[in-house]
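Student: All I have is the shape, not the residue letters:
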């Protein structure tokens, strides 16, 4: 009887040891840890950003300005992509004080090239990645002239600045302004640190209706005028630090 009892205990002990050993071996064969890496290499972005529809900047359709003389955009990573030329069209000569409103800008949208009236606008892109901010100014390089005739006392003004973007970054600051023909620079847009990343537009007028009365040319009645086209040049300057 004692022998039988010992044999049973021995069998139980052996079975326990074999089960433990089997469990340890299975864990070692099926598990473990191993490291790996992920990386990304950023390079400067020097491509030119095409104009967008300022009223719908997230629209992926191709936008082409109708004005054939619009200035080409500068190359990135911090760039002026588009600036509307300002046209006041044909105006009858007047001896009274007059205020003329600029014509709307136009773009062709999508493969159908549907023509759309839009506010005159400026488009800026910041793809630097530094989020350092930027500052845009403009100056008028002399009075409107037609040959030797100067539109003395004329004032060009930009009102109802409206910002729009598909970017989720904080918005820059936009201001209205009147230009000095003597060449004094006026603030247009300014992005502080961590503002204005991606592509931003400043429209003069929230929509076509408001824009129709947002850029004005005031001309004194006493100013001498002769038939023909008067022109002025504006210089827009974008710097890589806030104002």
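Tutor: Yep, it's here. The structure presented is a predicted model; accordingly, all values stated were derived computationally and were not measured.
Student: from here on, contacts and neighbour counts on C-alpha atoms
Tutor: Noted.
Student: Tell me which helix or strand comes right after the lengthiest helix in the chain.
Tutor: With DSSP state H applied, the helix covering the greatest number of residues in the chain is identified as helix 2-30. Going down the chain from helix 2-30, the next helix or strand is strand 63-65, by DSSP states H and E.
Student: which ones are touching residue 228?
Tutor: When the contact criterion is CA atoms under 8 Å, 6 or more residues apart in numbering, the partners of residue 228 are residue 146.
Student: ok, structure two:
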């Protein structure tokens, strides 16, 4: 009888100890759940008489489990918890009856420690589904959400005249006014100032503060482009302002450095075009190019102060001379 009383006491303790865990499993994440309610009216005997009924009159523990006239509709995700809780109560009650009957009917051959171990295993197996259902039905508690943003991009207008380009360093007179979504928008006029002859070859630098070349590609395809440049002879300026094609500087050589490539309007971009250094002559040569998948947007090749130079041979005659540089942009992708 002593062992029987101990076993019954142990079973009762486990029974009442298990009830709070079920409630705690449901309440542990209650702060992480959001719910909404919808109203509906049932024309039947189990409908509450008025909307002012107290919570006690509207439901009880059996109603929460979905039984009787006071049953209520479960919130989203609660059905599995209700089923697990009900099943746990049934198993505990059934197990308690079986153990009590076994000892009363003389089945005392089983040792007490074995009975206790068996009780713990069964109760653990019963409690696991209920707590699992409670955990799985809840969210992660972070309140995360996803949304979608959309935008449609179209090519620039081929006929619209662009706004004035940037003039870094105070460069003036280089606006081309070229329309279109693929065009040269600015190129600095080069001024080499006044040079005193020495009877020897001389190399003089341009007096520009920030000579540069700017291009625009608003096609939105990033298919690349190429800019080439060629120069005519330096011809003497006559008194009437016209050029004398018979008085030229033979052997003059214009040098353009590689320069620094950057966004022309201060914007951002990672697929920058490529600059080339060259000695300009009367044949077109590539000075600025964008390989395929690069060059979209507004880009500038800044040659740098005192970096552009002109080589003057020793046998030139005094006078004012001018040459014309021809810059040509095509949609041919540059070389990588």
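Tutor: That came through fine. Treat the numbers as computed from the prediction; the structure is a model and nothing was measured.
Student: Any idea what the TM-score is?
Tutor: Put the two chains on top of each other and the TM-score (TM-score structural alignment, normalised by the length of the first structure) is 0.68; 186 aligned residues with a CA RMSD of 2.7 Å.
Student: returning to what we had before: the longest helix of the first structure packs against which elements?
Tutor: Packed against helix 2-30 of the first structure by the contact rule (3 or more CA pairs under 8 Å, 6 or more residues apart in numbering; DSSP states H and E) you find no helix or strand.
Student: Aligned to residue 5 of the second structure, what sits in the first structure?
Tutor: Counting by TM-score structural alignment, residue 5 of the second structure lines up with no residue in the first structure.
Student: And residue 5 of the second structure, how far from residue 16 of the second structure?
Tutor: The spacing between residue 5 of the second structure and residue 16 of the second structure, counted by CA to CA, to the nearest Å, is 17 Å.
Student: likewise residue 307 of the second structure?
Tutor: For residue 307 of the second structure, the distance to residue 16 of the second structure - CA to CA - is 91 Å.
Student: In terms of neighbours, single out the busier of these two.
Tutor: residue 307 (20 against 10; other CA atoms under 10 Å).
Student: Name the helix or strand for that one, please.
Tutor: Secondary structure (DSSP H and E) places residue 307 of the second structure outside all helices and strands.
Student: Now do the helices in the second structure.
Tutor: Read by DSSP H, the second structure holds these helices, from start to end of the chain: 2-27, 55-58, 61-64, 79-104, 112-136.
Student: want to throw these into CSV with distance to residue 160 of the second structure?
Tutor: Putting those into CSV (distance: least, CA to CA, whole Å) gives the following:
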stretch, distance to residue 160 of the second structure
helix 2-27, 66
helix 55-58, 72
helix 61-64, 71
helix 79-104, 65
helix 112-136, 60
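Student: Pull out the buried positions in stretch 169-182 of the first structure.
Tutor: Neighbour-count burial for stretch 169-182 of the first structure flags 171, 172, 173, 174, 175, 176, 177, 178, 179, 180, 181 (criterion: 16 or more other CA atoms under 10 Å).
Student: Among those, name the ones in strands.
Tutor: Judged by DSSP state E, strands contain the following of these: 173, 174, 177, 178.
Student: Using TSV, please lay out these together with distance to residue 144 of the first structure.
Tutor: Supplementary listing: those in TSV, determined by distance: CA to CA, whole Å:
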residue	distance to residue 144 of the first structure
173	29
174	25
177	17
178	14
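Student: ok, and for stretch 148-160 of the first structure, which residues are buried?
Tutor: Those would be 150, 151, 152, 153, 154, 155, 156, 157, 158, 159, 160, for stretch 148-160 of the first structure by 16+ other CA under 10 Å.
Student: tell me which of the residues you listed is nearest to residue 235 of the first structure?
Tutor: Minimum separation from residue 235 of the first structure among these (CA to CA) is found for residue 156, which lies at 13.6 Å.
Student: so the closest one touches residue 179, yeah?
Tutor: Yes. In this structure residue 156 of the first structure lies within contact range of residue 179 using CA atoms under 8 Å: 5.7 Å.
Student: Can you report how many residues lie near the aligned partner of residue 188 of the first structure in the second structure?
Tutor: Per TM-score structural alignment, the equivalent position to residue 188 of the first structure in the second structure is residue 287. Other residues near residue 287 of the second structure number 25, with proximity taken as other CA under 10 Å.
Student: got it, and the one 3 residues further on?
Tutor: By other CA under 10 Å, 25 other residues sit near residue 290 of the second structure.
Student: For the nearest residue to it once chain neighbours are set aside, which residues are in contact?
Tutor: Taking CA to CA, 6 or more residues apart in numbering, and ignoring the residues beside it in sequence, residue 290 of the second structure has residue 273 as its nearest neighbour in space, at 4.3 Å. Applying CA under 8 Å, 6+ apart, one finds that residue 273 of the second structure lies in contact with 261, 288, 289, 290, 291, 294, 295, 299.
Student: What does the last one correspond to in the first structure?
Tutor: Superposed on the first structure with TM-score structural alignment, residue 299 of the second structure falls opposite residue 200.
Student: Could you measure from its match over to residue 49 of the first structure?
Tutor: The separation that residue 200 of the first structure has from residue 49 of the first structure, given CA to CA, amounts to 11 Å.
Student: Just give me the neighbour total for whichever residue in the second structure pairs up with residue 81 of the first structure.
Tutor: For residue 81 of the first structure, the aligned position in the second structure is occupied by residue 185, per TM-score structural alignment. Using other CA under 10 Å as the criterion, residue 185 of the second structure is surrounded by 24 other residues.
Student: just to revisit the earlier point, distance to residue 29 of the first structure added to the buried residues of stretch 169-182 of the first structure, as a markdown table?
Tutor: Conversion of these to a markdown table gives the following (distance: CA to CA, whole Å):
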| residue | distance to residue 29 of the first structure |
| --- | --- |
| 171 | 57 |
| 172 | 59 |
| 173 | 63 |
| 174 | 65 |
| 175 | 69 |
| 176 | 72 |
| 177 | 75 |
| 178 | 78 |
| 179 | 79 |
| 180 | 81 |
| 181 | 83 |
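Student: Nearest to residue 75 of the first structure among these?
Tutor: Relative to residue 75 of the first structure, and with distances defined as CA to CA, the nearest of these is residue 172, at 20.6 Å.
Student: Aligned to that closest one, what sits in the second structure?
Tutor: Aligned against the second structure by TM-score structural alignment, residue 172 of the first structure finds its counterpart in residue 273.
Student: Next: residue 123 of the first structure.
Tutor: For residue 123 of the first structure, the equivalent position in the second structure is taken to be residue 214, counting by TM-score structural alignment.
Student: That match - nearest residue in space that isn't next to it in sequence?
Tutor: Leaving out its chain neighbours, the residue that sits closest to residue 214 of the second structure by CA to CA, 6+ apart is residue 300, at 4.3 Å.
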